[in-house]
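Peer 1: here are the coordinates; sequence isn't available:
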């Protein structure tokens, strides 16, 4: 499962300021709108582990990961805030990769799906 922006919020087990999570499958704590309001939207080039050294990320009222469990792999940070992570078959990011022409993160997710499928038939 791949959650981008609000999808990251849905995947998180813990949310800053809320008592209950939504889907709650990733061992992460997320803060909503942590980069500001709609007018504070921005783009930044990110290094994303196993994806790209320079990925164009679009942040729109974006959340960020405040805490990550020991089995969560941090894939990217922006200004010391965690903005992309993976835990097993779950991938989450703060930004909107679908709003760029770079399909590297989507390709990474497709490979995750292929890996999970291959493990099913072992």
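Peer 2: Arrived safely, thanks for sending. Everything numeric here is computed off the predicted structure, so don't read it as measured data. Numbering: from 1, shown residues only.

Peer 1: from here on, contacts and neighbour counts on C-alpha atoms
Peer 2: Fine.

Peer 1: Spatially nearest residue to the spatially most central residue of the chain (excluding sequence neighbours)?
Peer 2: Centroid-nearest residue in the chain: residue 93, 1.6 Å away (criterion: C-alpha atoms, centre = their mean). In space, and not counting its chain neighbours, residue 93 is closest to residue 84: 4.1 Å by C-alpha to C-alpha, 6 or more residues apart in numbering.

Peer 1: In addition, the following structure is provided for comparison:
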């Protein structure tokens, strides 16, 4: 099982470390040619969404990745990643992939707050640690988008088809269950699309 991790900018290394610890092979996606590999899942890491969106277009990676997401490839998107997936941003005129029917507010907790940590319930997993760094949150979910976690009345995790959008950084905590759940969805996707592939 191979996971593609967007590595043009942002906190991708921590995702790679955690996924490899769980037994996945990872490829860093830095240029268009890297998208030709046979990866079955995609990680969109935290970082600067505007910079990531700009680089994706300049490197001609935007459309090929969008096609993979629209075709059903499982995606784990954290912080800036959920901004890339959202089909509407309440405080920004940009839309990037637009593959998830949610409205996201960028820097929703305010730049001055920096970061905070909490432990809350995540549907299907249980109590999980959540680290927020200049985080967005989801203001509204459209048809088919399922709320899987909230903090103080704000939506911080959503699932839509095989896309997982998190406002926090599970790669920065020791708990592996979110990445394990993502890898389980990748396994199901890979078996469905390549039934003879050994995983």
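Peer 2: Cool, got the structure. This structure is a prediction, so every number in the text was calculated from the model and none was measured.

Peer 1: so what number do they get for TM-score?
Peer 2: Overlay of the two chains. TM-score (TM-score structural alignment, normalised by the length of structure 1): 0.92; 121 aligned residues with a C-alpha RMSD of 1.4 Å.

Peer 1: picking that back up, I'd like the distance between the aligned residue in structure 2 for the residue nearest to the centre of structure 1 and residue 86 of structure 2.
Peer 2: Aligned counterpart of residue 93 of structure 1 in structure 2: residue 166 (TM-score structural alignment). Noted for residue 166 of structure 2: a distance of 11 Å to residue 86 of structure 2, by C-alpha to C-alpha, to the nearest Å.

Peer 1: same thing with residue 152 of structure 2?
Peer 2: Distance, residue 152 of structure 2 to residue 86 of structure 2, by C-alpha to C-alpha: 21 Å.

Peer 1: between these two, who's got more neighbours?
Peer 2: The residue with more neighbours, out of residue 152 of structure 2 and residue 86, is residue 86; 23 against 7, by other C-alpha atoms under 10 Å.

Peer 1: list the contacts for the equivalent of that one over in structure 1?
Peer 2: Correspondence of residue 86 of structure 2 to structure 1, assessed by TM-score structural alignment: residue 12. Residues in contact with residue 12 of structure 1 (C-alpha atoms under 8 Å, 6 or more residues apart in numbering) are 21, 22, 23, 24, 25, 26, 27, 28, 29, 30.

Peer 1: Those in strands, which ones?
Peer 2: Taking DSSP state E as the definition of strands, the contacts of residue 12 of structure 1 contribute 26, 27, 28, 29, 30.

Peer 1: wait, doesn't the residue nearest to the centre of structure 1 sit right on residue 1?
Peer 2: No - if you go by C-alpha atoms under 8 Å, residue 93 of structure 1 and residue 1 don't touch, sitting 11.5 Å apart.
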